[in-house]
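# Below are the sequence and a predicted model for it; my questions follow.
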Amino acid sequence: MPVLLYLLAAAVFAQGTSEFVLAGLLPAIAADLDVSLGQAGLLTSAFALGMAVGAPAMAAAGRGLSPRWTLTGFLTLFIVAHVVGALTDSFGVLFAARIVAALANAGFLAVALSAVTRVVPAERRARALSVILGGTTLALIAGVPAGAFVGSALGWRATLWAIAVVSLPALIAVLAATPTRPETGGRSGTAATLRRELATLRRRPVQLNLVLAILVNAATFCTFTYLAAIATGPAGLAEPAVPVLLGVFGVGAFLGVSAAGRFGDQHWQRLIALTGPLLALGWVVLALAAASPAALWLLALSQGALSFALGSTLIARIMATAHHAPTMSGSFATVALNVGAIVGPVAGGIAIEATGVRGPLVVSAALVLAAVFLGRIVPASRRLAETSTHR
């Protein structure tokens, strides 16, 4: 794999840490800035919403520029937003800084994913994408726990400073190693227009993969968001064990992304067919056995692996089926990831209020089952229609 992919993964690691770590710092932020915990919680929602909206907007805005300058610009903006957030005493300024950081993160990830299509051949793209997405899983394993430790020891502002500092080497590396030629050949180039690229969204395979990725990612974050409540509730784990449990889930996620990278190019159909039903079954089993600490520890690892193996494979399929949108396909994948990250916690919150802490597990199972059903029935219906037409 080209060294550039690992440099991009390092930046995605810092950005993934920023996206997830704030949830553990909300009580300290609320107390320091004199706002309610619910108001502080808007910071996480704002980031996810900024990612979902920002991905296509930022990718479209930078499509006529070279990857070097778009990636460098987005990463610089991301760093500046964290510096501003670390310095401010105003919740409004911090809220705005989080939105700016999310927009920069979205733009960076969208361009980075699209850059994969330029630096590796088609038969190795799933593996290349797994390297970049591995940055997110490493953020879950190491970045988030480290950020939470820094925040508890030195304050939440120190965590934002740390994220900015960690991003600096990635910024220098991206500036030095990223290709300079614009993806489209310039704003007046002869490549596909933005309208033509967006028309790719009307293709059925692209639409199906987007929906499947949203459902699977929503299922993942539906339970992951409330895993601490499940662990300290039915399973009866002590609070100090929760970060370790989240780390176990992150290890599983890393293994899943690695598996998707290894098998996702040649055997993506088998990978989806295998991991989908197993993932749904795992959520059902965990809902039934949530009171068992042993089951929780084991399934945290397996569900993390299955969730990210399936999710990463679907992201690769979005990129593959949207190959006619070379500058925008990465933004399509980024939107799918973050719409799922918005929908999942909301659905889980509704379920936990209505049925208790097992509710998110049931919702996760239902979301994956819906994805399995759509993944089977839609292609089958299409083949049947094509057969009828040929007759």
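Okay, I see it.

# C-alpha only now, for contacts and for neighbours.
OK.

# From residue 343, how far off is residue 95?
Distance check for residue 95 against residue 343: by Cα to Cα, to the nearest Å, it reads 21 Å.

# Give me the most central residue, this structure.
The structure's the chain has its C-alpha centroid closest to residue 337; by Cα atoms, centre = their mean the separation is 4.7 Å.

# Okay, one more to line up with it:
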Amino acid sequence: MLTIGMFTLGFDAYIIAGLIPGISATYQKNASQVGQAVSVFTLFYAVSAPLFASLLAGRQTKKILLSSMFIFGLANVLSALAPSFSIFLLSRAIAGMGAGLFSPLAVASSTTFVPIEKKGRALSFTIGGMSMGTVLGVPIGLYLANMFEWQLTMWFVVIFSFTATLCMFKFLPDIPVTPPPAIKERLSMFTDKRVTITVLITFCASIASLGLYTYLSSLIPDLTSDKDLTIYLWAWGLGGLLGSLSIGYFIDYFKKPKVLMVIILMTLTVSIICIPILINLSILKYLPFFIWGAMGWASQAPQQHILLSYQPQQGSAAVALNSSINYLGSAVGATLGGIVIYSGMGTIALIYFAILFMGFSLCLQFYSMKKFNKSPKQKSRAT
């Protein structure tokens, strides 16, 4: 049931990138301006996730999940009916708040239904709901937008939102309520250097990956004569589905999420580098998008697994923080991408900026492994 809700969020969060041309035509705005609709959604997601994790700690989890998904559905009704671009931006802000409340709580709750040795798979399956929303929802949404109007796609999201709400109401069991931690304990999470470095890795990778994804509708026509954006989104989404659903098994089997993160970040960087190199080489042109999607989606579960190991008593807050930082990175990436396009630097510059931020994330990951993976014996020697 939680995965169905995440499916709906994934559908809505990633469809806007494909709808930018239609929304631009409706409200007479350029691509960089419409791209800020993604920034607004992700910014409010980023702010609401940790805020609600604190304010609603100790409340009945099922009611919060139901309320947040219902609010998310109403926000998308407003998106479909928005008479002006300002109202459309407001609706995206409200949708972001609903998503920010639902997503981290759903991910954290998923681990309460399974034994400890299966937590990695529970995390990857729940997060995989978002990638399934991307794989199945985005191409369908683009097809509907091309055949009719982009607003019909938003109504599609509304139907899924209310269906998810009804399914959770009927079938989702009550979730054990975790007593809220003391203020001192909660603040200690934000002053934990291990947590800070971990979420900074998420932040930089998100700026690169999700920021670049936002402007695919502008990037693809500039790199190739192929105008069919849908196939590239299919490749990205299918990769995301594979990455998000399989990474949990690797986490549970190898039990070394930091090593997995190094592999993921390096592969993601190489895939972005290969986009302009392979974009005109027949079937190979879709390969970088597939790998990019797989690695981008696979990166979330190891990071959340690491944070849960650092802060086992504050699982929902730790997951909310990482989820928040992920979407904050997306907001920053979309904003920077809009500036790049508006300044006339060319869409190829988006790839260069993405590679730069992936380099930052890799440096931080190596620093984290060197700094925080020392054995007690090594630490005593260093002291």
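Okay, I see it. Owing to the predicted nature of the structure, the values given are computational and were not obtained by experimental measurement.

# Please state their TM-score.
Superposed pair, TM-score by TM-score structural alignment, normalised by the length of the second structure: 0.88. Supporting alignment: 377 aligned residues with a Cα RMSD of 2.7 Å.

# ok, back up a step: show me what the residue nearest to the centre of the first structure aligns to in the second structure.
Taking TM-score structural alignment as the alignment basis, one finds that residue 337 of the first structure is matched in the second structure by residue 326.

# distance of that match from residue 52 of the second structure?
16 Å.

# Same question for residue 275 of the second structure.
Between residue 275 of the second structure and residue 52 of the second structure the computed distance is 38 Å (Cα to Cα).

# next one: residue 72 of the second structure
Counting by Cα to Cα, the separation of residue 72 of the second structure from residue 52 of the second structure is 15 Å.

# Which one of the two is surrounded by more residues?
More neighbours surround residue 72 than the other of residue 72 of the second structure and residue 52, with 31 against 18 (other Cα atoms under 10 Å).

# what's the aligned partner of that one in the first structure in contact with, if anything?
Aligned against the first structure by TM-score structural alignment, residue 72 of the second structure finds its counterpart in residue 78. Neighbour list for residue 78 of the first structure: 100-102, 104-105, 164 [criterion: Cα atoms under 8 Å, 6 or more residues apart in numbering].

# between those, which has the most around it?
residue 105 (31 neighbours).

# so what's the counterpart of that residue in the second structure up against?
Mapped onto the second structure by TM-score structural alignment, residue 105 of the first structure lines up with residue 99. Residues touching residue 99 of the second structure, when contacts are defined by Cα under 8 Å, 6+ apart, comprise 9, 45, 68-69, 72.

# Run those residues past the first structure and keep the common ones.
Here is what carries over to the first structure from the contacts of residue 99 of the second structure, by both residues aligned by TM-score structural alignment, their matches' Cα atoms under 8 Å: 9, 45, 68-69, 72.

# May I ask which two of the residues you listed are separated the most?
Farthest apart among these by Cα to Cα are 45 and 69. That separation is 13.2 Å.

# Name the residues contacting each of these two.
Counting by Cα under 8 Å, 6+ apart, the contacts common to residue 45 of the second structure and residue 69 are 98-99.

# Could you find the counterpart of residue 126 of the second structure in the first structure?
For residue 126 of the second structure, the aligned position in the first structure is occupied by residue 132, per TM-score structural alignment.

# Find the residue closest to that match in space, skipping its chain neighbours.
Take residue 132 of the first structure and drop its neighbours on the chain: the residue closest to it by Cα to Cα, 6 or more residues apart in numbering is residue 9, 4.4 Å away.

# List the buried residues in the helix or strand where residue 287 of the first structure lies.
When elements are assigned from DSSP states H and E, residue 287 of the first structure belongs to helix 268-288. Under the neighbour-count criterion of 16 or more other Cα atoms under 10 Å, helix 268-288 of the first structure has 268, 271-272, 275-287 buried.
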